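J.: just coords:
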């Protein structure tokens, strides 16, 4: 009788520990959500600008210094958010793919005239991703890394 009681308690403890181990916790849900956000691909148009002469050498994100050779992008106004403040996307790395190739860049600026999904690239990035600067625009796909 006592053996049966101990066996029943032992079985209950095993069953409960299995349920606890299988339940999701907050940290695993958060990392799963971040992982899914990183996999989302945005589609848009790439344009180019020269920060030194068009918009100024200080980025919208904390006034960081940028130039025509910086591997940075200006994010479209809709995704950037408040154009008078720092976006939640400032300093985030993205991977951009276009007809000529792909590159990794950092969001440091804002593009008031760009539509959702669009990016304004520095010349060094535009040449690598789209190609000929005389085209002026190119279709792109990008995601957070």
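T.: Received, thanks. Quick caveat: nothing in here was measured; it's all calculated off a predicted structure.
J.: Could you use CA atoms for every contact and neighbour count after this?
T.: Fine.
J.: which stretches of the protein form strands?
T.: 42-48, 72-76, 93-97, 102-111, 119-121, 138-144 (DSSP state E).
J.: quick one: buried residues of the first one?
T.: Spelled out, that is strand 42-48. Buried residues in strand 42-48, counting neighbours by 16 or more other C-alpha atoms under 10 Å, are found at 43, 44, 45, 46, 47, 48.
J.: Please name the residues that touch the second one.
T.: Put plainly, it is residue 44. By C-alpha atoms under 8 Å, 6 or more residues apart in numbering, the contact set of residue 44 is 115, 116, 117, 118, 119, 139, 140, 141.
J.: show me where the protein has helices.
T.: Here the chain has its helices, by DSSP state H, at 2-22, 26-39, 77-80, 123-129.
J.: Please compare the first structure with the one that follows:
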């Protein structure tokens, strides 16, 4: 009798586990959910900012007229999930906020890295600083 109770308890536990596993997203579904969160149109977070200029502004990957060094333009990592061509982004650093347009891709940028025009970078710090950490951003 005791043996039957143990078997019955084990079967109930396995049935509950199977039902929970059935409802849980599978590997490809979890990846899709992750990518959906990363590519949502209302993405925000923290990252870093560097600057670029000169000839690198001449042929933006997003097309259109090349930006000037004082335009509020940034480059991001291609297919990174934190912004795409011509999307607006609000950047905030140490009490200062600016909006910029994503117009180019940055080969050396990781997730949350914005490569800004010189003029945009200078609205936050001197060019000599080179890298700003803890830059908050919101995709608009």
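T.: Thanks, I have it. Since this is a predicted model, take the numbers as computed values, not measurements.
J.: what's the TM-score for these two chains?
T.: Superposed pair, TM-score by TM-score structural alignment, normalised by the length of the second structure: 0.63. Supporting alignment: 101 aligned residues with a C-alpha RMSD of 2.4 Å.
J.: returning to what we had before: with respect to residue 9 of the first structure, which of the strands of the first structure lies nearest?
T.: Closest of these to residue 9 of the first structure is strand 138-144, at 49.6 Å (criterion: C-alpha to C-alpha).
J.: How far away from the center of its chain is the closest one?
T.: For strand 138-144 of the first structure, the separation from the chain centroid amounts to 11 Å (computed by C-alpha atoms, centre = their mean, to the nearest Å).
J.: do the same with stretch 37-50 of the second structure
T.: Relative to its chain's centre, stretch 37-50 of the second structure lies at 3 Å (C-alpha atoms, centre = their mean).
J.: Tell me how far residue 36 of the first structure lies from residue 133 of the first structure.
T.: Distance of residue 36 of the first structure to residue 133 of the first structure, computed by C-alpha to C-alpha, to the nearest Å: 33 Å.
J.: More neighbours: which of the two?
T.: Set residue 36 of the first structure next to residue 133 and count neighbours by other C-alpha atoms under 10 Å: residue 133 wins out with 14 against 10.
J.: which residues touch the more buried one?
T.: Applying C-alpha under 8 Å, 6+ apart, we find residue 133 of the first structure in contact with 48, 123, 126, 127.
J.: Looking at the second structure, name the residue matched to the last one.
T.: If I follow you right, that is residue 127 of the first structure. Aligned by TM-score structural alignment, residue 127 of the first structure pairs with residue 122 of the second structure.
J.: Quick check: the gap between that match and residue 69 of the second structure.
T.: Separation of residue 122 of the second structure from residue 69 of the second structure (C-alpha to C-alpha): 10 Å.
J.: Look at those two and report which has more neighbours.
T.: residue 69 (18 against 15).
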